[in-house]
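Enquirer: kindly generate the corresponding structure for this input.
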Amino acid sequence: MIVNKVCKYTISLVCVWLLTCTLSYASEWLIYNVQGYTLTAQNQLKTFSALHISDDKVKAIYQTSNQWLQLPSTITKVNGQGYVILPGLTDAHGHVLGLGYKQQNIDLTASRSKHAALQKIKQFAIDHPKQQWLIGRGWNQMHWQPQTYPQAHDLDLVISDRPIWLRRVDGHAAWANSKAMKIAGINANTPDPEGGQILRNEKGKPTGIFIDRAMDLVRTHIPETQANEKQQLLKKTLLQLAKLGITSVHDAGVSGETLALYQQLAQQHQLPIRVYAMLSASADDYQQWLPKGPIFSTDNMFTWRSIKLMFDGALGSRGAALYNDYADAPGQQGLLQYSLDQAIKKVQSAFQQGLQINTHAIGDRGNGTALKLYQRLAKTNIKQLKHKQPGRHRIEHAQIVDPNDMDLFNKLHLIASVQPTHATSDRDMAEQRLGPKRLDGAYAWQRLKQHGIVLTGGSDFPVEPANPFYGLHAAITRQERALKPRASWLPSQRLSREEALALFTQNAAYAAFQEKILGTLEPGKYADFIIIDRDLFSIPDNSIWQTQVMATFVAGKRVWPKQDPFQLKASTSKQSN
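Expert: Next up, the predicted model:
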């Protein structure tokens, strides 16, 4: 049975290679005999059986063969063999370099115990004897028994002569060994920085766990990766995203150096997919870059017109700022990384320059404080909010929103940038952190929509897997990816398949001011689309996440699969006419 499935998938790949191997070379071509889906401006589903492409844009979509049979014979026509076509998918919140680093460093995502994590760290150290710092990510104490934070001495037992630095799965806490703390000068007298916390034992000695802005105390001592290595890592990671069906990514919080690397790649036409970058407000070169924005490449492959401000932390590390105590940690309400006045000072120049202001906010107090920030900014430029197309400022995550704050969220024309897989992976932890009585505004997608708030979707990779079909599945089902999934979590907040597709297509385009050129397969828009192996609108719910991408096209050109192993460019063109 397994062999048959493998053979069937291999044959499918061969067929797609056959039908796509010529398409990157034709200036005008048509793919017919497809099951095509796109959305209308009202998020209604529209089907088509043929897609007509001229240069890098969609020229037309056809619902019946009678509409395209009379096209000139000079136009390359390719039989789509019944495959499904969707608009290219956008991940509206990911971390490209973070994903690249995770894949080349210690990945602890699958570690289901502290012992398993330590064994993986030990093996990595053995395999990389010359690596100065041992860097990794992905541990989650909520998957361990007991569910307690690890400590520096745990790592010291594994290796003590090299510094170790391991970020938690959410990126809002890190675990260091004694060597790393010694290099950074961390001791019992080191004060907690504003917006951060050093966890300490009963004697006041640092345990090796650093929360949010306290991570900077150690992180600044880690040697920087060379710029040319970063650029190669960006290209490699973007191509991996293309393989998953992602044709555009919103890189949520980058340095000025990374912006420059993206610019160079765009100028050299080496970006495989589109990048919409947010400059991190905590970057060392933040202020120097503000006068340079916004920046657009002529082919719309790269855009920078937004900044990102971190307001609070994450639920898993109890850094998310809450109005009331954590249900499982009385006396703790999380951390705000900026006071309201500090935040306004930080983003005022970017706002006045017309840049989009995107704030990371997870807890209800974090979101409430972000709303106050936008209120204060709106008073300085009220015309912007009355404009037909307002600033489209975004709250990234919007995980726990007080229901009483949702009307203001709408009145300020804010976009909720959500990550559906967070709901399915966080469900048990979120209930522990909040308690059942405080879940009304938790991952509340339908409730936000009912308040007129536009939602866009991403994954927050590398916190979650980058596969967008995992996100679509989570949005539609609110269930984990398992053979026997538990019942939907807070099922009233599920999205329809059309609503879920909109998160990753036209809503994402709107959130990046790109709805006139991206997001749907309409005449005049870029021909960014994917070919997949199943019908997203007829398959069972539990099959959605298993969708395989057969080919990815950006601006009418195939970016994946990259190679043509069959050398059939000419013969395919002749057979397809």
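
Enquirer: make it CA atoms for all contacts and neighbour counts henceforth
Expert: Will do.

Enquirer: where's the residue nearest the centre of the chain relative to residue 255, distance?
Expert: Nearest residue to the geometric centre of the chain (Cα atoms, centre = their mean): residue 94, 2.7 Å. The gap separating residue 94 from residue 255 is 14 Å, by Cα to Cα, to the nearest Å.

Enquirer: one more, so I can put them side by side:
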Amino acid sequence: MVVVSLIALASAACAHAPRCDRLLAGGVVHVPGGPQRLEIAIADGRILALVPPAEAAPWRRAAAEVVDLAGAQVFPGMTESHGHLVGYGAALEQVDLDDAASLEEVVARVRHAAAKLRPGAWVLGRGWDQNLWTDKRFPTNRSLSAAVADHPVLLGRVDGHAALANAAAIAAAGITRATPDPPGGRIVRDAAGEPTGVFVDAAAGLLDRAVPPPTAADIERRVLLACRHLAAFGITQIDDAGTAAPELAVLRAMHAAGRLPLRVYVMLDTHDDGFLDGELAAGPRVSRDGMLAVRAVKLFADGALGSRGALLSAPYSDDPSTRGIEVTSEARMADVVGRAARAGFQPCIHAIGDAAVTRVLDIYERELGVRGDVLRPRVEHAQIVRPEDVPRFAQEGAIASVQPAHCIADMPWAPDRLGPMRIAWAYRWRSLLDAGARLCLGSDVPVASPDPRLGIWAAVTRRTPQGTPPGGWNPAERLSPAEALAGYTSWAAFAAFEEDWRGRIAPGFAADLTLLDRDPTAGDPAAILQAKVLRTVVAGRDVFVAGSGT
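Expert: Alright, predicted model coming up:
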């Protein structure tokens, strides 16, 4: 790194410059010392030099291509630190229920989609949220089954931790009133014991098994579709939380063929021990070009707060009959974490409720010990953290992988779930940061929009895009604009062991860049949401250019 930097600086002052693939000129480049007018020389997917405009003439002559950025603000490439790549692509193909204001609207959209399909074909959708409806209880499937009787219908809740199925889907899965709740899941039943159509956490897997599995071509199509949308948001890498065996096989084939548009940091799905054991035995692997990394595992301690699956230490304030769901037993999590650690893999565990967070930190303390700083274990979501657990993140070397958009989406109903005392423990990014914890930021796409501008806005203001509440929700937990940007860039790079070659704009680093029409970290926070993505660059190549159709 030092050698590359010295060569770059020396060459910039000379009459001749080394050959480079591209020179990005005319931009304001956000380097660690602050924004500067610099031109970016790129060769072999890396930043070769940062050149002051007054010294750029020889570099322009030596460049195979000169791109005029016309004053664009150039940032390190944004990273989606927690998303679901194939799931996002699938969601883009399915019935979109994100803003459905009622169950009746859900049914209408599904009926419209089913009319376009052959009889008997599955209708898949996702995004419904009963918290947006007048009746905030879980729905039943009566109206859905009546409206769409000749198609199995399976509709994922917005958080991905519950599903609504019609009678045809339940029959196709062979589920009856005699079917027991699976470990880590719950079949919602009526007073007579009959399934109502809602299946929470692991219970939704009973239905998933009845859906025809995607082919390799389906998976690749969804990866490419998701990558196109992510690139348009300025995202250059996604940390894929729970990559299953068929998906990893496709990603490897795409990478080998040069068809992987964005970088993918794989967190292995841990449900299949055969698959997991094979990957652990092979050891952590990062491709030479850094486009595909396999060095982490993903587990679930609990479910989601919206579906009352997050595991709390005391009953839900709005449903005292439950404390949530233990999706994976403590023994199973400890076993997988231990195996992963011995193989050199980073453990990443979904934990939303305070009891789940405590359990995960306990496991990291027991299973990793002093290796925590080396393996950089992650607590995915870390939404509700008891005061005594806040300092433990730094003590255990645990990274809090948080999704600011969840905060502003959940705030209308989260106080009802948690009550007045526990709500102060929720989405406590500033508390964690001030206690020495490391953070990285993402969205949990397709649960929320992957747009980093929305995530930065939520982290900085803790208000909805419409500006409510005016002072922000629990504003003491806000991040600064610079911190929120770091959460998508340099902090995200650290969370994926990439801080030596990604996450900053510097000679020798990957030429992963996000170009905006303004600086979202300066001035009025409204600039965050008003910023437009102009160009997204991965390994020196354009993967999105505004107005070009790319």
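
Enquirer: about what we covered before: wait, what's in contact with the equivalent of the residue nearest to the centre of structure 1 over in structure 2?
Expert: For residue 94 of structure 1, the aligned position in structure 2 is residue 83, judged by TM-score structural alignment. By Cα atoms under 8 Å, 6 or more residues apart in numbering, the residues touching residue 83 of structure 2 are 238-241, 442-446, 450.

Enquirer: change it to 6 Å
Expert: With contact taken as Cα atoms under 6 Å, 6 or more residues apart in numbering, residue 83 of structure 2 is in contact with 240-241, 444-445.

Enquirer: please apply the same query to residue 315 of structure 2.
Expert: Per Cα under 6 Å, 6+ apart, neighbours of residue 315 of structure 2: 322-323.

Enquirer: tell me the counterpart of it in structure 1.
Expert: Using TM-score structural alignment, residue 315 of structure 2 lines up with residue 325 in structure 1.

Enquirer: now do residue 520 of structure 2
Expert: So residue 520 of structure 2 corresponds to residue 536, using TM-score structural alignment.

Enquirer: how far away is that match from residue 227 of structure 1?
Expert: 40 Å.

Enquirer: quick one, which of these two is more surrounded?
Expert: residue 536 (22 against 13; other Cα atoms under 10 Å).

Enquirer: check contacts around residue 292 of structure 2.
Expert: Contacts of residue 292 of structure 2 (Cα under 6 Å, 6+ apart): 263-264, 286.

Enquirer: so what's residue 170 of structure 1 up against?
Expert: So residue 170 of structure 1 contacts residue 463 (Cα under 6 Å, 6+ apart).

Enquirer: that should have said residue 332 of structure 1, apologies.
Expert: 325-326.

Enquirer: so where do the helices sit in the stretch 1-150 of structure 1?
Expert: All helices of the stretch 1-150 of structure 1, identified by DSSP state H, counting those that start in this stretch, fall at 2-20, 96-104, 114-127.

Enquirer: now those in CSV, with distance to residue 400 of structure 1?
Expert: What follows is the helices of the stretch 1-150 of structure 1, written out as CSV (distance: least, Cα to Cα, whole Å):
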stretch, distance to residue 400 of structure 1
helix 2-20, 41
helix 96-104, 24
helix 114-127, 29
